[in-house]
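Colleague: Okay, structure incoming, though there's no sequence with it:
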């Protein structure tokens, strides 16, 4: 059984359904230059490895029009996802995960390290993503961390249906603060504010020192 990722140009789809439709529409079309370039690099990276270490379920991969379908073994999901973001983002390509129904489009993205408790690490955040991810946080990892640099981050933990712990750290233990909030949209807005460097609404909250 394989895990699928699909690459498509930024803006080509605005929803998982549109991403599926785009992929279907690309079948039989000549490969685009960008999709072919990304496919060639994925194949090259895979061919460098011993056969038993292959991270592709089907190799080599081929582009179809502007789309690229990459299937991998489950134990290679993290490696493949990181590789696809590395190759796709500079070409303004989105990464679609049909298993999670997540369309991760780089339009308007901020390059930060995002750790999603249920799905692993991502190299950027967008406003639409944070509003998608926060209300969907669930056990066993109902948390999201957005890190700008070591010890400089904001994070949230969903501890009830509509209740969240929000914390931020500004580089050292004495600059680590937390608060309790309700409302997924409110938490998402505050995390996005922090990500883009707007502290106005954050500074209006009552914060408690967090001792770890």
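Modeller: That came in fine, so what should we check first? This one's a predicted model, so the numbers in the text were calculated from it and none came from an experiment.

Colleague: Could you use CA atoms for every contact and neighbour count after this?
Modeller: Will do.

Colleague: Which parts of stretch 109-117 count as buried, going by neighbours?
Modeller: 109-110, 112-117 (16 or more other C-alpha atoms under 10 Å).

Colleague: Same question for stretch 177-188.
Modeller: 177-181, 184, 187-188.

Colleague: Residue 86 in helix, strand or coil?
Modeller: The three-state label given to residue 86 by DSSP: H, G, I helix; E, B strand; the rest coil is helix.

Colleague: Next one: it from residue 94, what distance?
Modeller: Counting by C-alpha to C-alpha, to the nearest Å, the gap from residue 86 to residue 94 is 11 Å.

Colleague: which of those two has more neighbours?
Modeller: When neighbours are counted by other C-alpha atoms under 10 Å, residue 86 and residue 94 differ, and residue 94 comes out ahead with 25 against 12.

Colleague: ok so that one is a strand residue?
Modeller: Yes. The assignment for residue 94 is a strand, going by three-state DSSP.

Colleague: just checking, it touches residue 7?
Modeller: Yes. Using C-alpha atoms under 8 Å, residue 94 is in contact with residue 7, at 5.7 Å.

Colleague: Can you pull the residues that touch both of those two?
Modeller: Shared contacts of residue 94 and residue 7, defined by C-alpha atoms under 8 Å, 6 or more residues apart in numbering, comprise residue 88.

Colleague: ok, and the closest non-adjacent residue to the residue nearest to the spatial centre of the chain?
Modeller: Nearest to the geometric centre of the chain sits residue 122, at 4.1 Å (C-alpha atoms, centre = their mean). For residue 122, the nearest residue in space outside its immediate sequence neighbours is residue 114; the separation is 5.0 Å by C-alpha to C-alpha, 6 or more residues apart in numbering.

Colleague: A further structure is provided below for comparison with the first:
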């Protein structure tokens, strides 16, 4: 079993309908060398981490060779290698590229504010009410939520899964690379909401409200 992910450059956000139409054009296009600079940089970094399939079918995450056009890359990923999909999505964001999952129809636009939680819910560019509602749904089973924009995010976890003490929330934020990842424990959901809402509006003053410790990975 395998699934595809496609990555390309778009000058503006694309809808699911637009992404499907663009994907159909890509798979019907004549193959060629990648020429768009951002897509080319994505492809170089991708294949340093996961080289093109040659003959090592057992260990490669690719079900077949990567499909390349002048401004797009389509990747057939074998099902046991879900971590590759996460790497692809993060790499696409870093290079300012659209990532599209043709199986689910899900579009990942770069720079878009995305809110997700453990129960599988996902919202793009959520308003304050949506953010608060998502945080109110935190529970023992729906134990974390993440608000991300590009390589930066703020996230919250509760309970033993997050290593949070009883009655507290584990609040974390990352500014790009793993060496800029910080954590603090806060006693109230309102503290969490303050951080999430400020992050959503590009207000960095919330960081000074808490005492952070750097996490090493």
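Modeller: Yep, it's here. These numbers were taken from a predicted model, which means no experiment stands behind them.

Colleague: Could I get the TM-score for this pair?
Modeller: After superposition, the two chains reach a TM-score of 0.55 (TM-score structural alignment, normalised by the length of the first structure), with 170 aligned residues with a C-alpha RMSD of 4.6 Å.

Colleague: The first structure: which residue goes with residue 111 of the second structure?
Modeller: Under the alignment (TM-score structural alignment), residue 111 of the second structure pairs with residue 107 of the first structure.

Colleague: hang on, the earlier thing: tell me which of the buried residues of stretch 109-117 of the first structure fall in strands.
Modeller: Among these, DSSP state E puts 113-116 in strands.

Colleague: Redo these as CSV? Include distance to residue 37 of the first structure.
Modeller: Rendered in CSV, the data for those read as follows (distance: C-alpha to C-alpha, whole Å):
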residue, distance to residue 37 of the first structure
113, 26
114, 27
115, 29
116, 29
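
Colleague: For residue 99 of the first structure, state which of these is nearest.
Modeller: Using C-alpha to C-alpha, residue 116 is the member of those that sits closest to residue 99 of the first structure, with 15.5 Å.

Colleague: from what I can see that closest one touches residue 140, true?
Modeller: No. Under the contact definition of C-alpha under 8 Å, residue 116 of the first structure does not touch residue 140, with a separation of 11.2 Å.

Colleague: Distance check, residue 12 of the second structure against residue 100 of the second structure.
Modeller: Residue 12 of the second structure sits 14 Å away from residue 100 of the second structure when distances are taken as C-alpha to C-alpha.

Colleague: between those two, who's got more neighbours?
Modeller: residue 100 (24 against 10).

Colleague: Need the counterpart of the more buried one in the first structure.
Modeller: Counting by TM-score structural alignment, residue 100 of the second structure lines up with residue 96 in the first structure.

Colleague: How about its match: what's its closest non-neighbour residue?
Modeller: What sits nearest to residue 96 of the first structure in space, not counting adjacent residues and going by C-alpha to C-alpha, 6+ apart, is residue 103, at 4.4 Å.

Colleague: And what about that neighbour, helix, strand or coil?
Modeller: Counting by three-state DSSP, the backbone at residue 103 of the first structure sits in strand.

Colleague: Name the residues that touch the lengthiest helix in the first structure?
Modeller: Longest helix in the first structure by number of residues, with DSSP state H as the criterion: helix 33-47. Counting contacts by C-alpha under 8 Å, 6+ apart, the residues outside helix 33-47 of the first structure that touch it are 54-56, 59-68, 83, 87-88, 91.

Colleague: Residue 27 of the second structure: which element?
Modeller: In this structure, residue 27 of the second structure is located in helix 16-28 according to DSSP states H and E.

Colleague: Now do the helices in the first structure.
Modeller: Secondary structure of the first structure (DSSP H): helices located at 16-26, 33-47, 77-88, 127-136, 184-196, 200-203.

Colleague: Correct me if wrong: residue 146 of the first structure contacts residue 114.
Modeller: Yes. Counting by C-alpha under 8 Å, residue 146 of the first structure touches residue 114, with 4.6 Å between them.

Colleague: Now find how far off-centre stretch 25-44 of the second structure is within its chain.
Modeller: Its chain's C-alpha centre lies 21 Å from the corresponding centre of stretch 25-44 of the second structure when counted by C-alpha atoms, centre = their mean, to the nearest Å.

Colleague: Regarding it, how distant is the last residue from the first?
Modeller: From the first residue to the last, stretch 25-44 of the second structure extends over 23 Å; the measure is C-alpha to C-alpha.

Colleague: right, and residue 165 of the first structure touches residue 177 too?
Modeller: No. Contact criterion C-alpha under 8 Å: residue 165 of the first structure and residue 177 do not qualify, at 10.5 Å.

Colleague: Just to confirm, what residue in the first structure is aligned with residue 78 of the second structure?
Modeller: Pairing criterion TM-score structural alignment: the partner of residue 78 of the second structure within the first structure is identified as residue 73.

Colleague: quick one: the closest residue to its match other than its chain neighbours and residue 31 of the first structure, what's the gap?
Modeller: Closest residue to residue 73 of the first structure apart from its sequence neighbours, by C-alpha to C-alpha, 6+ apart: residue 2 at 5.0 Å. Noted for residue 2 of the first structure: a distance of 23 Å to residue 31 of the first structure, by C-alpha to C-alpha.

Colleague: Just want to know which of those two has more residues nearby.
Modeller: In this comparison of residue 2 of the first structure against residue 31, neighbours counted by other C-alpha under 10 Å, the higher total goes to residue 31 at 19 against 15.

Colleague: which residues sit in contact with the more buried one?
Modeller: Contacts for residue 31 of the first structure were tallied using C-alpha under 8 Å, 6+ apart; they are 63-67.

Colleague: picking that back up, same for the helix holding residue 27 of the second structure, what does it pack against?
Modeller: In this structure, helix 16-28 of the second structure makes packing contacts with strand 106-108, judged by 3 or more C-alpha pairs under 8 Å, 6 or more residues apart in numbering; DSSP states H and E.
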